[in-house]
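**Student:** Give me the fold of what follows.
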Amino acid sequence: MPAPGPDAVGGKRPVATVPSLPGAAAARYAAALDWAAAQPRQVTRGAKDAQVYQAAAPSVVLVLAGDGFGSGALISADGKIVTNLHVVGDAKEVGVVFKPAAEGASFGKADVRRAKVLRRDEVADLALLQVSEVPAGAKPLPLAASGAVQVGSDVHAIGHPTGQAWTYTRGIVSQVRKDYGWRTEMGLDHKATVVQTQTPINPGNSGGPLLDDNLEIIGINSFKSDGEGLNFAVSADDVRTFLTLKEDRRANRSAGARAVSAGSECEAVALKEWAVSDPKGLGYLIDVNCDAEGDFVMIEPAKKSEPHTYLFDHDGDGKIDAEITDLGRDGNFDEALLDVDGDGTYDLVGQFKPGESDPYRYERIK
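**Tutor:** Coordinates of the predicted model:
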């Protein structure tokens, strides 16, 4: 498996723009790998999903703040609830509704409980609420242990997308991204470790829990990015840090974090460049999202007849585990190789249709 050069990590200043790097291909890499990561998993759906929903749904609340709404997760028996800051805004009190006992039952004003906003974190986009009483059947959801999230593992989300109360969705963890920056409609720049998932979320899911199979919170569903299946949850580690704060944490409004998204208007640049011997050519450490950190390695052979190759460390372990080839050097992916089990050998080969970022077919390599 090809590997980056010895200097292919870190870096703060671009050394060159890369005119030959197709911007569309660079921006599409995440979608292709997300799809690929899901393929080798074979999971029996149905009974387990129902169990997760039935056990966790009573602990997921509907948060009503002004004209808006979102979701929240009960984290303590005395009525503390975690949600997103952008759900509650500047409100000192919000309304909270616990799930009715009967599935699909309607609820009204009498079901709305007052919740005090105890604390805000503008950096991680989190807020802590307090209700005075918790209904029977609503048990606190524990936070997952630090480092418990595994790329490719199943995750579950419960929330209220576009007002469809207590909706359950399921997906996989695509990646865990540290020091990730984004911006909400409040105009604040946020930064946190986020869990990237394919789990479908929409407005109204914000503030709700992203759960593992053990019913532990691995993140708080917070935002989605441009592109297919790019959904993000603030990590349980950041939630745990937030809960230790004694006062509100304010964002740095002067510097802030640069918003990051696959579709951001940002010129791909090479942070580092080095000679490659096999094939003879150049290797580039590419920053595609303007955060001054390398996102992947591009190999550009000296011979124009040889393809561009993109190398990715998809699970963040410091080893190359995915390779995508652009045979025509035209910005269209042609073949993807994926190391599923991390043993240094590719397990899957995928083929792309012209202009598409997701492989239409993946086969195991025998």
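**Student:** From now on I want contacts and neighbour counts done on CA atoms only, so please keep to that.
**Tutor:** Will do.
**Student:** Gly159: what's it in contact with?
**Tutor:** Gly159 sits next to 60-62, 70-72, 165-168, 204-206, 208-209 when contact means C-alpha atoms under 8 Å, 6 or more residues apart in numbering.
**Student:** Show me those residues that map onto strands.
**Tutor:** Among the contacts of Gly159, DSSP state E puts 60-62, 70-72, 167-168, 209 in strands.
**Student:** re the thing from before, now restrict the contacts of Gly159 to buried residues only.
**Tutor:** Buried members of those, scored by 16 or more other C-alpha atoms under 10 Å, are 60-62, 70-72, 165-166, 168, 204-206, 208-209.
**Student:** would Ala26 count as being in a helix?
**Tutor:** Yes. Membership of Ala26 in a helix is supported by DSSP: H, G, I helix; E, B strand; the rest coil.
**Student:** separation between it and Leu311?
**Tutor:** 11 Å (C-alpha to C-alpha, to the nearest Å).
**Student:** Looking only at neighbour counts, state which of these two leads.
**Tutor:** Set Ala26 next to Leu311 and count neighbours by other C-alpha atoms under 10 Å: Leu311 wins out with 24 against 20.
**Student:** can you confirm that one is in a strand?
**Tutor:** Yes. Assigned with three-state DSSP, Leu311 falls within a strand.
**Student:** run this one through as well so I can compare:
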Amino acid sequence: MHQNVNTAGLTAGIIAIILSGCWMTAQAQNSPSPRNLPNVPNVSPNPVAPAPVTEGRVAPEPSGSSVYARSVRSVVYIECQKSGKSAGGFLGAGSIIAESGLILTNAHVIEGSDRCFAVLKPEGKVSIGKDTPILALHVRAVDPTKDLALVSLVSPPAGLKPLPIGSLKDVEVGQTVHAIGHPRGILWSYTNGVVSQIREKEQLAPSFVADVVQTQAPISQGNSGGPLISSTGALVGVNTFSRRDAQNLNFAVAVNEVQAFLQRASRGEHQVTAPSRSAKAENGQAQESEEKCEPRTLEERPSKKVPGKIVVMDIGCTGRANAALLTPDDPEKDRILYVSTRAPERGAEPYYDVRYYINPRSDKVSRSWHDVDSDGRPDFLGIHKDGGRRPVSFVAFTTAIGD
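**Tutor:** Okay, here's the model as predicted:
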């Protein structure tokens, strides 16, 4: 029986993610004035001319090998690290979009990290050796609702090759698109597929709504943030999601969202309001949080629905009840951490819109569910394959599940 459970580490780590926008970074805030964002590229659409017609035939599309050779030097390997109780890291990909060292990636690649680094593809090989330069990154702008982030190399080398940014007008259902990334750490891997559909305002996870390109080009962990490339060699999307409950359902944030994000960033929006942790690391500053916050127990009471105990808590030092941990009397049943990510109306009870199911034997998160529209029914199931506090992917619910 788990009557005396140390919930501080678990709940503090989870709420750091959930209260900062579920699984996306909380560092992005709209800033009223720009913070010297340099050299944001011109993202005006550049229409690609149709293939020339010769003797009544359309010239064939460039081969995948030529697209790869043309684009691979523009794709970087990104690794972000965390310290403390939630030590770990996340790997992904990014696209160089300016000679000044600006890189486009996913927000979820960098979120919650203490420091991030990039590696350029070494000449003539696809491995990282002892002599391979590891380049520090600085976070410039983040938009969690589009899962887009703009970072820059702290010390950009000369000769960077930007990837051209294309136009959504040049993306059609049925055409071949290409992807370069690092699936499961297998560096600078190439794949391709056809465009299955272009979908507007798609909600594929909590707090994410964007136009997306649905494609058959496979996406695995390590591909996140990498480019979806047209046969003309232009970026037409940022590879972001893959549905795990089906085959060949992969999604990239569409290039029109990328264009709008970069334009907003150039105006000073979505920029990080405080120096990023990676920048602090460069300056040799401590990585400790200025203010430590521990979960505080507000009330303990018996559970009405499931025999057991409920501990109501304030996690995140909000001054209100925003979480509750159910510990069943049956030691074989999951403990459930209920979390309220939105402040209730004055005088109203909190609504717990996220639930984490914690395996009693491993003390790790087995799954989570997320109610986006507060109707009492889950909209997304969080998949926690590694037992970590952040879902590695989401699956859309079609029916509600019980407690």
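**Student:** on that earlier part again, ok, of the buried ones among the contacts of Gly159 of the first structure, which one's closest to Ala144 of the first structure?
**Tutor:** The shortest gap between Ala144 of the first structure and any of these belongs to Pro209, at 11.3 Å (C-alpha to C-alpha).
**Student:** for the first structure, what spans make up the helices?
**Tutor:** Shown for the first structure, the helices assigned by DSSP state H span residues 23-38, 47-56, 85-88, 236-244.
**Student:** Comparing these, which stretch has the densest surroundings?
**Tutor:** The highest average neighbour count among these, using mean count of other C-alpha atoms under 10 Å, belongs to helix 85-88 at a mean of 26.
**Student:** check the fit of that helix onto the second structure and give the mean distance.
**Tutor:** Superposed on the second structure, helix 85-88 of the first structure shows a mean distance of 0.5 Å to its aligned residues (mean C-alpha distance after the TM-score superposition for the first structure).
**Student:** Would you mind giving the residues in the second structure matched to that helix?
**Tutor:** Mapped onto the second structure using TM-score structural alignment, helix 85-88 of the first structure spans residues 107-110.
**Student:** Residues in contact with the matching stretch: which ones?
**Tutor:** Contacts of stretch 107-110 of the second structure (C-alpha under 8 Å, 6+ apart): 23-25, 80, 90-92, 116, 142-144, 147-149, 224-225.
**Student:** how many neighbours does Ser146 of the first structure have?
**Tutor:** 12.
**Student:** Give me the aligned partner of it over in the second structure.
**Tutor:** Using TM-score structural alignment, Ser146 of the first structure sits opposite Leu168 in the second structure.
**Student:** residues contacting that match?
**Tutor:** By C-alpha under 8 Å, 6+ apart, the residues touching Leu168 of the second structure are 236, 254-256.
**Student:** Look up the closest residue to the counterpart of Pro58 of the first structure in the second structure, ignoring the ones flanking it.
**Tutor:** Aligning on TM-score structural alignment places Pro58 of the first structure opposite Arg73 in the second structure. Leaving aside its sequence neighbours, Arg73 of the second structure sits nearest to Lys121 (C-alpha to C-alpha, 6 or more residues apart in numbering; 6.0 Å).
**Student:** So the equivalent of that neighbour over in the first structure versus Phe107 of the first structure, what's the distance?
**Tutor:** Using TM-score structural alignment as the criterion, Lys121 of the second structure maps onto Lys99 of the first structure. Taking C-alpha to C-alpha as the measure, Lys99 of the first structure falls 9 Å from Phe107 of the first structure.
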